[in-house]
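Engineer: sequence and predicted model, in that order:
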Amino acid sequence: MVAAPVLEELREVCQPQAKLASRNGEHWAGRLYMRRVSLRFTRQLVRTRVTPDQLTWTMVVCGVLSGAALLIPGLTGAVLAALLMQLFLLFDCVDGEVARWKGQNSATGIYVDRLGAYLADAALMIGFGFRAAESGLGGWAGFNGWVSLGLATALGVVLLKASTDLVDVARARRGLAVADDEATAPRSQGVASLRRLAAAFKIHRVTNGIEASLVLLAVAALDAATGGVGPTRWALAAIAAITWLMVPAHLLSILSSSRLR
């Protein structure tokens, strides 16, 4: 078997600083801890025949299963969902690292990677809705209401991701290069101030599946302590409100920036 590459050499190729430093190109958890873990997995995987696309599909499966795990009642389901979302993040790091080392970047991999992000976050929010309806209080109508709120939150999360990805689509169709971080700055001072305020509190992060899974884990512990699903319901309602406040705000931010110019 081929010898494992030296970590420093692997890091130089697989974790380019331009990507890690990009505000939109790297999740904060990746910079904080997961890239340290992923490089050790990548070091072994590059010695095998596994392809980046296979790792990307594994990422997708972990993300979808994270939402499905929430159908398991109690703290067990929440713990499993959070762990699966961490595996989702791990494979999201590893697939790109293996692709860079092996020189096997592909449009298919990029497409499946983005599809996986949509499916994982949506599945988690839908699972959140089923979990909030778990006790059956309010009868069938109450059950439908919480599940519908989870579905509505999933739709909002998908719209947020789609509005970001459609910037690249619009620029590509105009023959423009990918927008850099500077292009995301709003031209309007008012919008820029609101954007800085939102960034300071970072409440937008709860619309991401990784953060949402940690919130859900915390409220599941509260559920266990109180013997109900009240904390989960309050958390879902809060995330739904934040998501749908962000949908028009994010659209305004895009239209008032230089991303489409």
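Structural biologist: That came through, no problem.
Engineer: okay, CA-based contacts and neighbour counts for the rest of this
Structural biologist: Will do.
Engineer: which residues touch W140?
Structural biologist: Neighbour list for W140: empty [criterion: Cα atoms under 8 Å, 6 or more residues apart in numbering].
Engineer: look up how far S148 lies from it.
Structural biologist: In this view, W140 and S148 are 12 Å apart by Cα to Cα, to the nearest Å.
Engineer: buried sites along stretch 119-135?
Structural biologist: Residues 119-134 are the ones in stretch 119-135 that count as buried (16 or more other Cα atoms under 10 Å).
Engineer: and if you look at stretch 177-186?
Structural biologist: Using 16+ other Cα under 10 Å as the test for burial, stretch 177-186 gives T184, A185, P186.
Engineer: redo these as CSV? Include distance to L260 and secondary structure.
Structural biologist: As requested, those are arranged in CSV below (distance: Cα to Cα, whole Å; DSSP: H, G, I helix; E, B strand; the rest coil):
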residue, distance to L260, secondary structure
T184, 10, helix
A185, 12, coil
P186, 11, coil
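Engineer: who's in contact with the residue nearest to L159 when sequence neighbours are not counted?
Structural biologist: Nearest non-adjacent residue to L159, counting by Cα to Cα, 6 or more residues apart in numbering: V247, 6.9 Å away. By Cα under 8 Å, 6+ apart, the residues touching V247 are G156, L159, L160.
Engineer: quick one, helices of the stretch 101-250 of the chain?
Structural biologist: 107-132, 139-173, 189-201, 209-226, 230-255 (DSSP state H, counting those that start in this stretch).
Engineer: just these: most buried one?
Structural biologist: Of all the helices of the stretch 101-250 of the chain, helix 107-132 has the most neighbours on average by mean count of other Cα atoms under 10 Å, namely a mean of 22.
Engineer: orientation of that helix relative to helix 230-255 in degrees?
Structural biologist: Going by axes from the mean of the first three to the mean of the last three Cα atoms, to 10 degrees, helix 107-132 is angled at 140 degrees with respect to helix 230-255.
Engineer: elements contacting helix 107-132?
Structural biologist: helix 52-69, helix 139-173, helix 209-226, helix 230-255 (3 or more Cα pairs under 8 Å, 6 or more residues apart in numbering; DSSP states H and E).
Engineer: taking helix 107-132 as reference, get the angle to the second one.
Structural biologist: What it means is helix 139-173. If you take the same axes, to 10 degrees, helix 139-173 sits at 160 degrees to helix 107-132.
Engineer: is A68 in contact with A122, as I believe?
Structural biologist: No. Between A68 and A122 there is no contact under Cα atoms under 8 Å: 10.9 Å.
Engineer: sorry, back to before: mind putting the helices of the stretch 101-250 of the chain into a markdown table with distance to G30?
Structural biologist: As requested, the helices of the stretch 101-250 of the chain are exported to a markdown table (distance: least, Cα to Cα, whole Å):
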| stretch | distance to G30 |
| --- | --- |
| helix 107-132 | 15 |
| helix 139-173 | 19 |
| helix 189-201 | 18 |
| helix 209-226 | 11 |
| helix 230-255 | 23 |
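Engineer: let's bring in a second one:
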Amino acid sequence: MPKPSVAELRPVVHPAGLKDRRSGEHWAGRLYMREISLRWTRHLVNTRISPNQLTYLMIVAGVAAGAALLVPGLTGAILGALLIQLYLLLDCVDGEVARWRKQTSITGVYLDRVGHYLCEAVLLAGFGLRAADLFHRDGAGATTEWQWAFLGTLAALGAILIKAETDLVDVARTRSGLPAVTDEASVPRSSGLALARRAAAALKFHRLVGGVEASLVMLAAGIADAVHGDLLFTRAAVVLLAAIAVLQTVLHLVSILASSRLR
């Protein structure tokens, strides 16, 4: 069977509204990755690789990104960032292959969500271990400073809880026999909270604990550390990401409870 062209693929695998989804499409997907993924997808749609297998590969790439951060020096930061880009690519490709073959499934959606939970948590935990100087980059007599690993784990827990808070809205509504939440229901009933939510959305600081954004922060910290000669910037970034994760966990929960999403 001949490979479909990009022009043939696009209307099927990128249906109207895909790139405009309010919370379902990453900015990097809209900016460049969806165009790259189309070129990969056209080579994969006629193979025996299933969409779920591609999702498993996505998870492997994401977990490997967290493990790569344990490689000392700038090399580890670069590997982590590159593997997260591969993770994002596979996250696009698995759905595109599924749509072309008409093999979309609840299992695929479930695996995708589990993959995002796991990979973003592993990335942040790996960053904490990197900051802890697990392999004593700062000197032969150095000891591992586990407080940095704790902060990385705290950031990972926050990233998981933020996603769980969103997903559990659908769980709660389904168990109560309610339809899926609408965008209008996400607006807080309090005008003050609504203003604060719009300000937070405009600043987009909460995105820094997402996989792609976090990997770029880690890469920037790795470059700065290479110039400075220690782990100062990596450790500062771990503190920043942990603080954002904890704060966003609380604010997101308050935002949900103050909106109409659970009504």
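Structural biologist: Structure's in. What do you need? Note that this is a predicted model, so its numbers are computed, not measured.
Engineer: about what we covered before: closest to L217 of structure 1 among the buried residues of stretch 177-186 of structure 1?
Structural biologist: Proximity of the buried residues of stretch 177-186 of structure 1 to L217 of structure 1 (Cα to Cα) peaks at T184, which lies at 32.5 Å.
Engineer: counterpart of the closest one in structure 2?
Structural biologist: Taking TM-score structural alignment, T184 of structure 1 has S186 as its aligned residue in structure 2.
Engineer: dump the residue contacts of that match.
Structural biologist: S255, I256, S259, S260, R261.
Engineer: how about L151 of structure 1?
Structural biologist: L151 of structure 1 sits next to A122, M125, I126, G129 when contact means Cα under 8 Å, 6+ apart.
Engineer: run the last query once more with 6 Å
Structural biologist: Contacts for L151 of structure 1 were tallied using Cα atoms under 6 Å, 6 or more residues apart in numbering; they are I126.
Engineer: what's the counterpart of it in structure 2?
Structural biologist: Alignment note: L151 of structure 1 maps to T153 in structure 2; criterion TM-score structural alignment.
Engineer: same check on L71 of structure 1?
Structural biologist: Using TM-score structural alignment, L71 of structure 1 lines up with L70 in structure 2.
Engineer: before we move on, what about R23 of structure 1?
Structural biologist: Taking TM-score structural alignment, the alignment pairs R23 of structure 1 with R22 from structure 2.
Engineer: quick check: the gap between its match and E184 of structure 2.
Structural biologist: Distance, R22 of structure 2 to E184 of structure 2, by Cα to Cα: 12 Å.
Engineer: before we move on, back to that, quick one: the match of R23 of structure 1 and L38 of structure 2, what's the gap?
Structural biologist: 21 Å.
Engineer: these two: who's more crowded?
Structural biologist: Each of R22 of structure 2 and L38 has its neighbours counted (other Cα atoms under 10 Å); L38 has more, 23 against 10.
Engineer: now the more buried one. Nearest residue, chain neighbours left out?
Structural biologist: Nearest to L38 of structure 2 is V6, by Cα to Cα, 6+ apart, at 6.4 Å.
Engineer: and for the one you found, the neighbour number?
Structural biologist: Other residues close to V6 of structure 2 by other Cα under 10 Å number 15.
Engineer: got it, and W27 of structure 2?
Structural biologist: By the criterion of other Cα under 10 Å, W27 of structure 2 has 13 neighbours.
Engineer: how close does it sit to L88 of structure 2?
Structural biologist: Separation of W27 of structure 2 from L88 of structure 2 (Cα to Cα): 11 Å.
Engineer: ok, A199 of structure 2 next?
Structural biologist: From A199 of structure 2 across to L88 of structure 2, the span is 27 Å (Cα to Cα).
Engineer: next one: R34 of structure 2
Structural biologist: For R34 of structure 2, the distance to L88 of structure 2 equals 10 Å [Cα to Cα].
Engineer: same check, this time on V250 of structure 2
Structural biologist: With Cα to Cα as the criterion, V250 of structure 2 and L88 of structure 2 are 27 Å apart.
Engineer: out of the helices of the stretch 101-250 of structure 1, flag the one nearest R100 of structure 1.
Structural biologist: R100 of structure 1 lies closest, by Cα to Cα, to one member of the helices of the stretch 101-250 of structure 1: helix 107-132, at 11.9 Å.
Engineer: after superposition, how close is that closest one to structure 2?
Structural biologist: With mean Cα distance after the TM-score superposition for structure 1, helix 107-132 of structure 1 departs from structure 2 by a mean of 0.8 Å once superposed.
Engineer: which residues in structure 2 does that helix align to?
Structural biologist: Against structure 2, helix 107-132 of structure 1 falls on residues 106-131 (TM-score structural alignment).
Engineer: and stretch 212-232 of structure 1, by the same measure?
Structural biologist: Under TM-score structural alignment, the match for stretch 212-232 of structure 1 is residues 214-234.
Engineer: got the contact list for the nearest residue to P51 of structure 2 once chain neighbours are set aside?
Structural biologist: In space, and not counting its chain neighbours, P51 of structure 2 is closest to D94: 4.7 Å by Cα to Cα, 6+ apart. Going by Cα under 6 Å, 6+ apart, D94 of structure 2 touches P51, L54, T55.
Engineer: number of nearby residues for the second one?
Structural biologist: Applying other Cα under 10 Å, we find 22 residues neighbouring L54 of structure 2.
Engineer: and what of the last one?
Structural biologist: Neighbour count for T55 of structure 2, taken as other Cα under 10 Å: 24.
Engineer: nearest residue to it in space, please, no chain neighbours.
Structural biologist: Excluding its sequence neighbours, the residue lying closest to T55 of structure 2 (Cα to Cα, 6+ apart) is D94, at 5.9 Å.
Engineer: so that neighbour is in which element?
Structural biologist: helix 73-101 (DSSP states H and E).
Engineer: ok, the equivalent of D167 of structure 2 over in structure 1 - contacts?
Structural biologist: Matched to structure 1 by TM-score structural alignment, D167 of structure 2 sits across from D165. For D165 of structure 1, the contact set (Cα under 6 Å, 6+ apart) is empty.
Engineer: what residue of structure 2 is the furthest out?
Structural biologist: Distance to the chain centre peaks in structure 2 at G141, reaching 36.1 Å (criterion: Cα atoms, centre = their mean).
Engineer: span of stretch 63-73 of structure 2 from start to end?
Structural biologist: Start-to-end span of stretch 63-73 of structure 2 (Cα to Cα) is 19 Å.
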